[in-house]
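K.L.:
fold the following.
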Amino acid sequence: MAVRVYRGLSPVPAVDAGDRGLAYGDGLFETMRVARGRLPWWPAHHARLARGAAALGLVAPPRDWLEAGLAALLAGAPSDAVLKLVLTRGAGGRGYAPQGAGEPTLVLSLHPLPAAIAAPLVLRWCTLRLALQPALAGHKHLNRLEQVLARAEWDDPDVHEGLLLDARGRVACATAANVFARIDGRWLTPRVDECGVAGVARAWLLDRVPDAAEAALSPADVESAEALFLCNAVRGILPVGRLGERRWPPHEGLRALAAAMGRELAAG
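P.N.:
Presented below is the predicted three-dimensional model:
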């Protein structure tokens, strides 16, 4: 795994032990698909990173400098991989107050693509519920303990993912993906104004699919949907075949949608 660490705009050998990202999850991250040595959705990832940095009061590196660093790392990367970017507030003293933190920390790392999933996904409902926090909703911040605890609920290799509800009992997302349900002829996805992540693949679908929209969804809405899929910026669209006892046959329109997103993700 190739890793590069920066403090401010200068390379350093490792992350400082007092980094606020380690101590408090005080930072953001982006997980990006590498295709043919390039980042197909980089503009969307950078835009989300910039929004998150503004919301948290983090100092993001200049875009041209960051893109030069990404290009240097990708020059030695496999043709297809995953690139993770972590931005933290930097090292600071003990205590939650962000004042006095040093220069921001940036970590860039390359990882292998996850193994392909050949069959439609099998899902389960998670017991853990996501807390409501509008100040953090939508942003890809480093504090993912809710997702860690939710993913620890099962160890069955035949279950691919878990769906999470929020504290109000509404469908929120999967542990590592957004969810879309086909209801009354439309693709609907939960809102991300109180919890959840505004996924890059989710945004692509909302922008390009005429009948896609945000909605408040109950578990009953999802279980009675005509079709269901998960999506993220690394794997693209993943059709769901079963959720608990509910099963879905292949959806013809979903095949074309998945193929269209797959072509973009593989374009490089």
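K.L.:
switch to C-alpha atoms for all contacts and neighbour counts from now on
P.N.:
Fine.
K.L.:
contacting residues around stretch 197-211?
P.N.:
The contact list for stretch 197-211 (C-alpha atoms under 8 Å, 6 or more residues apart in numbering) reads 41, 44-45, 137-140, 177-178, 185-187, 192, 212-213, 231-233, 236.
K.L.:
what's near enough to touch Glu161?
P.N.:
Applying C-alpha under 8 Å, 6+ apart, we find Glu161 in contact with 121-124, 151, 174-176.
K.L.:
alongside the first, I'd like the structure of this one:
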Amino acid sequence: MDDRGLAYGDGLFETILVRDGVPLLWEAHMARLERGCRVLGMPLPDSRALACLPAEAGPGLCVLKLMLTRGSGGRGYLPPDAPTPRLRWQTAAFTPRPEHWRDGVRVRHCRLRLAIQPLLAGLKHLNRLENVLARSEWSDPDLAEGLLCDSEGRLVEATCMNLIWQRNGRLETPCLDGCGVAGTLRAVLLDRLPIVEVKAGPEIAADAEAIWLVNSVQGVWPVARLDDAKGVPLANWKIGTGHRRLQAEAHALLGYPVAFAR
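P.N.:
Next comes the predicted model:
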């Protein structure tokens, strides 16, 4: 009960796709975890101990979730001078959503606005109340995701995925210097493709030629329809070969097939 992760969200987590005991995008996940430890002032767990964990997942496709807290101690919000981090993990079998790869998904804008905190921007820290509240805005099973803006009205991310879109033939993604989670698949795609980080309002989504939702577990979901926060349609896209190029690049990294439009 005195764990600081439980009490204050004082910690970090990683959600890693594992195929037959082999973790995907492991280096990117470890780099983000290391950066998070550096920002929070926590020692990073032993790399050899971390490297052994994916084998715990066993055969098949699984998700390995790592949770690292500052541990116990300190006085109130004041952390201990010499923290003893607590590492916990679990594995679970995973089945992706190929119909989302193939047919695309319907998304909506959320009413909730993300708070701006540059020091924590990009980190996958344990305090995710904003995402919980945003996800509670809808219960329609036909809606796959919600798009989030920050408190200044800039488009940032989806509730649990990153955003990439094409505008005037150029691939763009929101700049995450104020808030949001810098996903590992997004990071690798930024290194491999000419994707430009931009600051833009939510109206850019409806004007885009194509939009994708990406993360390192689900892969790439093309967006077929965008609604406002009240469910009014704003834009529709026909999912075709133009959507597959980005999907092919990303899915090659995750061992997923490239979907084909009907």
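K.L.:
if any of the contacts of stretch 197-211 of the first structure are buried, give me the ChimeraX selection for them.
P.N.:
Buried subset of those, written as a ChimeraX selection, criterion 16 or more other C-alpha atoms under 10 Å:
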select :41,45,137,138,139,140,177,178,186,187,192,212,213,231,232,233,236
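K.L.:
ok so Pro80 of the second structure is a helix residue?
P.N.:
No: Pro80 of the second structure: not assigned to a helix; according to DSSP: H, G, I helix; E, B strand; the rest coil it is coil.
K.L.:
just tell me what it corresponds to in the first structure.
P.N.:
By TM-score structural alignment, Pro80 of the second structure lines up with Gln99 in the first structure.
K.L.:
please, which helix or strand holds the equivalent of Glu249 of the second structure over in the first structure?
P.N.:
Using TM-score structural alignment, the equivalent of Glu249 of the second structure in the first structure is Ala260. Counting by DSSP states H and E, the element that carries Ala260 of the first structure is helix 252-267.
K.L.:
buried sites along that helix?
P.N.:
Within helix 252-267 of the first structure, the residues that count as buried by 16+ other C-alpha under 10 Å are 254, 258, 261, 265-266.
K.L.:
just to revisit the earlier point, which ones among the contacts of stretch 197-211 of the first structure lie within helices?
P.N.:
44-45 (DSSP state H).
K.L.:
and the contacts of stretch 197-211 of the first structure, which of them are in strands?
P.N.:
178, 186-187, 212-213, 231-232, 236 (DSSP state E).
K.L.:
which residues in the second structure form strands?
P.N.:
Under DSSP E, the second structure gives strands at 11-19, 22-23, 61-69, 86-93, 105-114, 143-150, 155-158, 162-167, 170-174, 195-198, 210-215, 219-227, 233-236.
K.L.:
show me what contacts the residue lying closest to Lys65 of the second structure once chain neighbours are set aside?
P.N.:
Using C-alpha to C-alpha, 6 or more residues apart in numbering and skipping the chain neighbours, the partner closest in space to Lys65 of the second structure is Thr15 (4.5 Å). Thr15 of the second structure sits next to 63-66, 217 when contact means C-alpha under 8 Å, 6+ apart.
K.L.:
Thr15 of the second structure pairs with which position in the first structure?
P.N.:
Matched across to the first structure, Thr15 of the second structure falls on Thr31, judged by TM-score structural alignment.
K.L.:
same check on Val220 of the second structure?
P.N.:
Using TM-score structural alignment, the partner of Val220 of the second structure in the first structure is Ile237.
K.L.:
can you check Leu147 of the second structure too?
P.N.:
Aligning on TM-score structural alignment places Leu147 of the second structure opposite Leu163 in the first structure.
K.L.:
how near is the nearest residue to that match once chain neighbours are set aside to Met261 of the first structure?
P.N.:
Distance criterion C-alpha to C-alpha, 6+ apart; nearest residue to Leu163 of the first structure, sequence neighbours excluded, is Ala174 at 4.3 Å. Ala174 of the first structure sits 19 Å away from Met261 of the first structure, going by C-alpha to C-alpha, to the nearest Å.
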